[in-house]
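Colleague: Okay, here's the prediction I keep looking at, along with the sequence it came from:
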Amino acid sequence: MLFGLIVACEIAFWVLLGAGLAVRYLLRRQRLGGLLLLAVPLVDLVLLVASIVDLRTGGRADFTHGLAAAYLGFTVAFGHDMVRWADVRFAHRYAGGPPPDRRKLYGRERARYEWHAWGKGMIGWAVACGLLLAGVVAVGDLERTAALLEWAGRLTFAMVVWLVFWPLACTVFPTRAPRDARAPHAQAPHARGSHPDRVPHGTGEPK
């Protein structure tokens, strides 16, 4: 049942998000749309309470309890970014807002982005592991909560892999923009007698 609740919470997250944006931009009800968006974190609160109640009433921690903690932790870390990502695109499509930034990142800019994303991931890791350890303490039985400690190990391993193959890799082996991105007009034909303009090197290429 807990796994079903996790799925239901994920669905409810996107339903509330879509409803809030639709009310804000299509119906022009800014206050009501804002209230719906503020209700999005309540979905996580429902899942947290359900997990605690299940463990406190004698339930044995299993894979789904750890998954619930991971879901809550990374929703805390990336939930705001997901709302902002959807808000920018919805505003652009239906309310004449500015277009979303679709540039590809290279070099130092890409490395900064990866370090920033990993830093947010560490916030999610810290929240998730905090919830897992809190569950162990609340139950007071290591045998019943062994699955929670296993999940802490899984999340730690995942964060180390993320660190090595993305932020560190992009720092040690920085990517370079394609030649046509660095000088988009270099191959363009010019009128007879004219001189090609100097084109500054760019750091990204629009999708």
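Modeller: Yep, that arrived. Numbers count the residues shown, from 1 in each chain.
Colleague: drop to CA atoms for contacts and neighbour counts, all remaining ones
Modeller: Fine.
Colleague: What separation do you get for residue 147 and residue 61?
Modeller: 6 Å (Cα to Cα, to the nearest Å).
Colleague: Same check on residue 108?
Modeller: 43 Å.
Colleague: Kindly provide the distance from the residue nearest to the spatial centre of the chain to residue 52.
Modeller: When Cα atoms, centre = their mean is applied to the chain, the residue found nearest the centroid is residue 78 (3.7 Å). Remark: distance between residue 78 and residue 52 (Cα to Cα) = 23 Å.
Colleague: Put this next to the previous one:
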Amino acid sequence: MDLKAGTPASISHGIAAIYISVSIAFGKTMITWADEKFQKWFLKSGQKNEPLTGVKKGKHEMKMLSQHIGAFIIGVGLLYAKSLFVGSNSDTSPLFQIMKY
């Protein structure tokens, strides 16, 4: 809505798309990780996780890669949707500059 009102597109608008896409793709994983760390650090309890090796490590890495690709696809989709929503009224190139990072 900010862009539609005439505000020039900035890198912060692109970062907002990244924030949303990462929250969607990694939300459950991040919450689980934070819960485990809280239990370990503050409650001095929780499970002792053994390091992943072999096939388990490979499966975990593939899962994380698929989440990363999913976040990228969602983010790019949001950036394109923003540029289409704004239309040709303003320069939306800063939205696409964020993809370089």
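Modeller: Noted; the coordinates are in hand. As the structure is a computational prediction, the values presented were derived from the model and not from experiment.
Colleague: Work out the TM-score between the chains.
Modeller: Taking TM-score structural alignment, normalised by the length of structure 2 as the basis, the two superposed chains have a TM-score of 0.80; 100 aligned residues with a Cα RMSD of 2.3 Å.
Colleague: Residue in structure 2 paired with the residue nearest to the centre of structure 1?
Modeller: Residue correspondence to structure 2 (TM-score structural alignment): residue 78 of structure 1 is matched to residue 26.
Colleague: ditto for residue 12 of structure 1
Modeller: Using TM-score structural alignment as the criterion, residue 12 of structure 1 maps onto no position in structure 2.
Colleague: With residue 104 of structure 1 instead?
Modeller: If you follow residue 104 of structure 1 across to structure 2 using TM-score structural alignment, you land on residue 51.
Colleague: Now do its match: how many residues are near it, please.
Modeller: Using other Cα atoms under 10 Å, residue 51 of structure 2 has 7 neighbouring residues.
Colleague: Looking at structure 2, which residue reaches furthest from the middle?
Modeller: Largest separation from the mean C-alpha position in structure 2: residue 44, at 30.0 Å (Cα atoms, centre = their mean).
Colleague: so where do the helices sit in structure 1?
Modeller: According to DSSP state H, structure 1 carries its helices in the segments 2-25, 30-38, 40-56, 63-94, 107-139, 146-163, 169-172, 179-182.
Colleague: Does the first one pack against any helices or strands, and if so which?
Modeller: Spelled out, it's helix 2-25 of structure 1. Helix 2-25 of structure 1 makes packing contacts with helix 30-38, helix 40-56, helix 63-94 when contacts are defined by 3 or more Cα pairs under 8 Å, 6 or more residues apart in numbering; DSSP states H and E.
Colleague: which residues does the equivalent of residue 80 of structure 2 over in structure 1 contact?
Modeller: Matched by TM-score structural alignment, residue 80 of structure 2 corresponds to residue 133 in structure 1. With contacts taken as Cα atoms under 8 Å, 6 or more residues apart in numbering, residue 133 of structure 1 has the following neighbours: 148-149.
Colleague: What distance do you get for residue 133 of structure 1 to residue 153 of structure 1?
Modeller: In terms of Cα to Cα, residue 133 of structure 1 sits 12 Å off from residue 153 of structure 1.
Colleague: same question, residue 15 of structure 1
Modeller: If you measure residue 15 of structure 1 against residue 153 of structure 1 using Cα to Cα, the figure is 32 Å.
Colleague: do the same with residue 23 of structure 1
Modeller: Note on residue 23 of structure 1: its distance to residue 153 of structure 1, by Cα to Cα, is 42 Å.
Colleague: between the two, which one's more packed in?
Modeller: Comparing residue 23 of structure 1 with residue 153 by other Cα under 10 Å, the one with more neighbours is residue 23, at 17 against 13.
Colleague: Does that one touch residue 30 like I think?
Modeller: Yes - using Cα atoms under 8 Å, residue 23 of structure 1 is in contact with residue 30, at 7.3 Å.
Colleague: hmm, back to that, wait, the residue nearest to the centre of structure 1 touches residue 122, no?
Modeller: No - look at residue 78 of structure 1 against residue 122 with Cα under 8 Å: they stay out of range, at 10.8 Å.
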